[in-house]
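>>> 3D, please:
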Amino acid sequence: MPPILLASSSPYRAQLLAKLNLPFIQASPELDETHLPHEVPESLVKRLSLAKAEALSETYPEYYIIGSDQSLCAPNGEILGKPHTVENAIQQLSLLSGNRVTFFTGLSLISPKSCSESMAKQTVVVPFIVHFKELSKAEIEAYVRAEMPLDCAGSFKSEGLGISLFEKLEGEDPNSLIGLPLIKLCQLFSNVGINPLLMQKTSTKP
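Sure, this is the predicted structure:
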């Protein structure tokens, strides 16, 4: 089984990756995630997802390393990341209320240094469209108090009560909203000869 490293301390991404039933470890990269001047969300997540994986490649040279990053652009042009505070979360959801927003997830897979250079670094960006309901101030404040989505880009948890904020979702993979687009990850794995379906251990009864 090839060793796999998730370059993130996020429990949400770990829960998603665990769905593939492949053994992996986690490590958090030390990285400045500030966006560059005039950088758009799609470019930001592409750059940061690869940077997160690259930041750990020297420490874990024989691992397949997964990096991921998320961002979206509010209707006023502001790039929204993790809110970190209740006040920021309320402000973000107020900006998103009643709007159609494209949420971008960057995904990178770095192969071990001993592997072929042709697929050494793979990076993709997965878009997902979210249609927000018209939300009252009371609804936004109640939601933030209930789930405290302070470590989630856009200030919502679509796998929980956050689903009640939406009118409609459009995209290839709803897992991308939570933090890790598994359909695309399986494709990147396939490009380097990793097939999760063929790497499952057969269960045996005692």
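>>> For the rest of this, base every contact and every neighbour count on C-alpha atoms.
Will do.
>>> With adjacent residues omitted, what lies nearest to the spatially most central residue of the chain?
With distances taken as CA atoms, centre = their mean, the chain has Gly179 as the residue nearest its mean C-alpha position (2.6 Å). In space, and not counting its chain neighbours, Gly179 is closest to Arg13: 5.5 Å by CA to CA, 6 or more residues apart in numbering.
>>> please give me the structure for this one as well, since I'd like to look at both together:
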Amino acid sequence: MSDTALPRIILASTSPYRRELLQRLHLPFETISPQVDEAPFAGEQPRNLARRLARAKALAVAEQHPDAVVIGSDQVADLHGKPLGKPMQHDRAVAQLRAMRGQTVVFHTAVAVVCLARQHTEVDVSQVNVTFRDIDTGMSDAEIEAYLRLEQPYDCAGSAKSEGLGIALLARIQNDDPTALIGLPMIKTCSMLRAAGVSLLTGARA
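You can find the predicted model right below:
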């Protein structure tokens, strides 16, 4: 794979959030659903779950497209060691947000880049610590209800979109890469794509 030939890039995800983030690089890519069971193993820690699923998603697609550079990612919200999944329903989102009031939730966002033709596999996990407001400073039951009705973030781990109105629920964010919280840590993804043979800026399209 030469520096001048841009490899085929596949995002092993149908997430609109990850697709939007990857589009920032102005690289041509396609998306394919990885069809991976995301259920955690018994006793599996949230960070390990995110790492395993990101790798599994990338490998599932890479096995069908061995010449492509495949990006897999997964995010797990961690409340005191307990994984918080996507609520998918209003009542579950309410319960999640109530549980997170005044707490710091750790968001583990893993990214894997795989190219089987180059025998290249790399996996990394970014950590973002998010402190939610308490009941007196922006997370009353009424405010939670109003937020969910307006934004309906039922497909987001932790039931809040920091890039949207969910920022009003937060007291603090600590991270090395703000895109990690959205769903794909782009600083690390760029580094991993370079290692897999992708020339980022010279391969970008206007």
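>>> residues in contact with the residue nearest to the centre of the first structure?
12-13, 16, 68-70, 105 (CA atoms under 8 Å, 6 or more residues apart in numbering).
>>> What residues does the alignment partner in the first structure of Ile182 of the second structure make contact with?
Ile182 of the second structure maps onto Ile178 in the first structure when the alignment is built from TM-score structural alignment. Residues counted as contacts of Ile178 of the first structure (CA under 8 Å, 6+ apart) are 12-13, 157-159.
>>> Also Leu165 of the first structure?
132-133, 135 are the contacts of Leu165 of the first structure under CA under 8 Å, 6+ apart.
>>> Recalculate using a threshold of 7 Å.
132-133 (CA atoms under 7 Å, 6 or more residues apart in numbering).
>>> What distance do you get for it to Glu134 of the first structure?
Distance of Leu165 of the first structure to Glu134 of the first structure, computed by CA to CA, to the nearest Å: 8 Å.
>>> what do you get for Leu188 of the first structure?
Taking CA to CA, one finds Leu188 of the first structure at 37 Å from Glu134 of the first structure.
>>> where does Ile129 of the first structure land in three-state SS?
Under DSSP: H, G, I helix; E, B strand; the rest coil, Ile129 of the first structure falls in the strand class.
>>> these two touch, right, it and Pro174?
No. Assessed by CA atoms under 7 Å, Ile129 of the first structure is found out of contact with Pro174, at 9.8 Å.
>>> and for stretch 6-22 of the first structure, what span of the second structure is it aligned with?
Under TM-score structural alignment, the match for stretch 6-22 of the first structure is residues 11-27.
>>> what's that stretch in contact with?
Stretch 11-27 of the second structure has contacts (CA under 7 Å, 6+ apart) with 29-34, 57-58, 61, 70-72, 182-184, 203-206.
>>> Mind doing that once more with 6 Å?
31-34, 58, 70-72, 183-184, 204-205 (CA atoms under 6 Å, 6 or more residues apart in numbering).
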